[in-house]
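# Here is my input, please return the structure:
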Amino acid sequence: MISQLSWKIGGQQGEGVESTDRIFSTALNRLGYYLYGYRHFSSRIKGGHTNNKIRISTKPIRAISDDLDILVAFDQESIDFNAHELRDNGVIVADAKFNPVLPEGIKARLFPVPITAIAEELGTSLFKNMAASGASWALLGLPIDVFNKAVEEEFGRKGAAVVEKNIEAVRKGAESVLELAGGPIADFQLEPADGQQKLFMIGNDAMALGAVAAGCRFMPAYPITPASEVMEYLQKVLPKMGGTVIQTEDEIAAVTMAIGANYAGARALTASAGPGLSLMMEAIGLAGMTEQPVVIIDTQRGGPSTGLPTKQEQSDLNAMVYGTHGEIPKIVLSPSTIEECFYDTIEAFNLAEKYQVPVILMTDLQLSLGKQSAEMLDYNRIVIDRGALVTEAPEQEPNQLFKRYEFTENGVSPRVIPGVKNGIHHVTGVEHDQTGRPSESTENRQRMMDKRLEKLKHIQVTDAIKADAPHENPDLLIIGMGSTGGTIDEARRRVDLEGIKTNHATVRLIHPFPAEQLRPLIEKAKQVIVVENNATGQLADQIKLHVGHADKIKNVLKYNGNPFLPAEIEQKCKELTLAWQH
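Next up is the predicted model:
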């Protein structure tokens, strides 16, 4: 028996690839397996090749597999596009309708299953996703009752007749492939899972759930890949809690509404991707100048311009740190796991109100849309911190206004929301005095700039650096951010077996940069490599700027639209170590 297996389904977008993957992986999750998924899809509603890859394991995993065990293909293009990933003697379950053939040089077992024919016998080709799922499940020799339960939950709202036909499609798909294969494939039998309950979700849903837990009750947003799921989740949930989601005409309206809602006392956020973040920049400056909290999620994708809207990239870092004109304090957080997406969103709201600054949650397409297993969330960890929010303002002298922007040692002033007695003050995007009245005084200008920027010196976040550093003087320190963390860990386990000592640091606070936490790790390492999905090494540049040691820092970059594979990082580690040794 084996401890892990990789499965992929491919076809044309809109013909059931997503639903097949969803039910197949949901059933595996119910058995207690750990799962890690990646979705390759085209930037169109229907048509164009798409595939979903799921890695199944009895142990925690946070990376895509290098190879592939089973490929389910709805068309020949799916075979031609993906067969190179198959390990020798892997399996292709293909729809017999298109007379599938193996590409030259591919050593795999091909089982042409009448997937479409089965579906049409049951009344519609829509059932072919269930026939394909049944064939996959049968090859693994897993209990069919668990799978049927997942089918019932997926289609139960459509009535018993629909459920029965889908289960019949599963049964016929299973029988057909078992007849071709002569039974379940012995070398694909998975060891039993631990049976423990696990979450199985995408990062966008985890952040949306974190927003709800943090007390967010308003989300204005404009749909954009790969951020739309945050809005779609909250559209279903917030109205049940007295909250509201508004689809705005553009991202400018979205972020200004979010700022306004926070000014009024509500916790609000918006979510977008790189192009939307660009439109938000002036308003983010407004939040910095007026010292209003706001939380913004940026799910990075391939750029610039429309770029690769459905592909992986980590190239918005510079925009998040430097994008606004002028100088304001802001916080940029970078979660790296599903669990961190949840907890970091709660912390983002607390930080925004505690320091009265915009907070940007920086994710990437793989973390935002890749469905993954996660440990059950601990709601006892949730703490709500509203900072220096004043609910009872002191009496003011006649004709005096509340000092909303009062000079303080840490730069954070008392904050009131509209309606608080004695809390009247001005709010304006121009430079102002302590009560908010416009001021062009040179002395006031410098003091206000210093006051706002003083906040950056006091910002504290949970685990600014997440380090795994077992070696005192490692050969390599590997640094990454976002979704690269699990892939780096898997590559490290392999190179450690080769006698190369590695430490790993994931940078979770991008701005203000945690130089003092990272510096000792870099100083102890013989070499440092920085792994990131962009072409210019933006994270590496931040490290060189704030920490130094540019002579020992090397870039490992990938910007073709795909996430890193463990083997790619493993190979780079070996190459750089070999070059250094010589």
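
# can we go C-alpha only for contacts and neighbour counts from here?
OK.

# Which residues in the helix or strand harbouring Asn82 does the neighbour count mark as buried?
Here Asn82 sits within helix 76-82, counting by DSSP states H and E. Going by neighbour count (16 or more other CA atoms under 10 Å), the buried part of helix 76-82 is 76-79, 82.

# Second input sequence below; structure requested for side-by-side comparison:
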Amino acid sequence: ASDVLGEFQLQPGDGKRRLFMIGNEAISLGAIAAGCRLMAAYPITPASDIMEYLAKKLPKFGGVVVQTEDEIAAMNMVIGAAYAGVRAMTASAGPGLSLKTEAIGLAGMTETPVVIVDTQRGGPSTGLPTKTEQSDINAMIYSTHGEIPKIVLAPSTAEEAFYDTVEAFNLAEEHQCPVIILTDLQLSLGKQTVEPLDYSKVEIRRGKLLAGQELPPIEGNFKRYAFTEDGISPRVVPGQKYGIHHVTGVEHGETGSPSEAPENRKKMMEKRLRKLQNLRYATPLNVHAKHAEADILFVGINSTIGTIQEAMERLERDGLKCNHVHVRLVHPFPTEAIRPYIEKAKVVMVVENNATGQLANLIKLHVGHADKVKNILKYDGNPFLPKEIETQAKALFTLEKELI
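Okay, the predicted model is just below:
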């Protein structure tokens, strides 16, 4: 009995002070550090903690939290605040994101920088409100009607959630588009030990915002949607002298006035969509790859990172060479970053909490090598256990060897 208990004894501590928090708290801290001053939301599991935390803390920094009458109002309020030059965000789960979808399209059309948090839970419909899932990946990329630029980030840990939230606000303003922070219930509500946050890493980048600057005199309206080489136009706030322009959800010209002219439509679509061509995101992947060529490459997203790592250690002891990449930039997909790891692996096993292999399908779409991409799926509402990944990985690898 003592031998068995010995396996579960904690190692002595190192005496270093650390933080103990859930992912939602890390997102909230990141929003405050990023300069967010308006958070509008409607309560929903598992996102409510973000609103509750910010309701206590944000007023101390001159900010406001508004519990709106519904998800639609929350999204539109965030758009209005961002249009006025305020860093603003909302947070919800899958059902709320469904309701916010049309307004997210409005933010894309009006080139308004907004930050949205989706804490994934079991769906569809009301689904499993208190259980984890990773089934909103496609919805966060494709759900708006029409085509807009959009950035989707997926932190793997509470620590990453803090820094990614800061970066989300920067990217939203630099590219003037919606940025979605995609988490799952296990990451949002699971408690984690976190190294002390380094606030010296926090920087505020507001892109082409001209608020507070003196604009040159012009005749007519300001070209808020001016055609530029990078697709990103100068941005002003209401009331700025010489900055008057029109804002509408219908197609428009450079000053914002409605236009259905075919040539203008084509130029505006191309302008908006090229805004992400020069996107720079420092860590699109978390990489744990000690082998030049691997028997198995594991790919995951969000909260599965630790479970995959533990399963890998067990498989390595059995003689299998395992590498691991965890996707942190979901859209635009980091095709060239992930390609070398996929090409140098015998089998690619994508671990995800959904029934249809959404992340695996993104890899097949953008990178190819569909013949070597295999699914390890779980969609019963519970997080993966290391033993489950280990067992399925062994079975899949053995089957592949037999087929070869």
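
# just to revisit the earlier point, output the residue interval of structure 2 matched by the helix holding Asn82 of structure 1.
With TM-score structural alignment applied, helix 76-82 of structure 1 matches no range in structure 2.

# Next SSE downstream of that helix?
Next helix or strand after helix 76-82 of structure 1 toward the C-terminus (DSSP H and E): strand 86-95.

# okay, the next helix or strand after that following strand sits on what stretch of structure 2?
Following strand 86-95 of structure 1 in sequence order, the next helix or strand is strand 108-113 (DSSP H and E). Under TM-score structural alignment, there is no match for strand 108-113 of structure 1 anywhere in structure 2.

# list the helices and strands strand 108-113 of structure 1 packs on?
With contacts defined as 3 or more CA pairs under 8 Å, 6 or more residues apart in numbering; DSSP states H and E, the packing partners of strand 108-113 of structure 1 are strand 86-95, helix 160-181.

# let's go with 6 Å and repeat that
Packed against strand 108-113 of structure 1 by the contact rule (3 or more CA pairs under 6 Å, 6 or more residues apart in numbering; DSSP states H and E) you find strand 86-95.

# now the strand it packs on and helix 160-181, what's the angle there?
With axes from the mean of the first three to the mean of the last three CA atoms, to 10 degrees defining the directions, strand 86-95 of structure 1 sits at 130 degrees from helix 160-181.

# Same question for strand 86-95 of structure 1: list its buried residues.
For strand 86-95 of structure 1, a neighbour-count test (16+ other CA under 10 Å) marks 86-87, 90-95 as buried.

# before we move on, what about stretch 421-428 of structure 1?
422-427.

# Check those residues and tell me the two furthest apart.
Across the buried residues of stretch 421-428 of structure 1, the longest distance by CA to CA is 15.2 Å; it joins Asn422 and Val427.

# roughly how far apart are the counterpart of Ala261 of structure 2 in structure 1 and Glu454 of structure 1?
When structure 1 is aligned by TM-score structural alignment, Ala261 of structure 2 is paired with Ser441. Separation of Ser441 of structure 1 from Glu454 of structure 1 (CA to CA, to the nearest Å): 20 Å.

# out of those two, which sits in the busier spot?
Higher neighbour count among Ser441 of structure 1 and Glu454: Glu454, with 17 against 12, using other CA atoms under 10 Å.

# Pull up the gap between the spatially most central residue of structure 2 and Ala107 of structure 2, please.
The residue lying closest to the centre of structure 2 (CA atoms, centre = their mean) is Leu153, at 2.3 Å. Plainly put, Leu153 of structure 2 is 17 Å away from Ala107 of structure 2 if you go by CA to CA.

# Over to Ala294 of structure 2?
Relative to Ala107 of structure 2, Ala294 of structure 2 is positioned 43 Å away (CA to CA).

# Pro95 of structure 2 too?
Distance of Pro95 of structure 2 to Ala107 of structure 2, given as CA to CA: 19 Å.

# So which of those two has more stuff around it?
Ala107 (27 against 19).

# Alignment lookup: that one to structure 1.
The equivalent of Ala107 of structure 2 in structure 1 is Ala287 (alignment by TM-score structural alignment).
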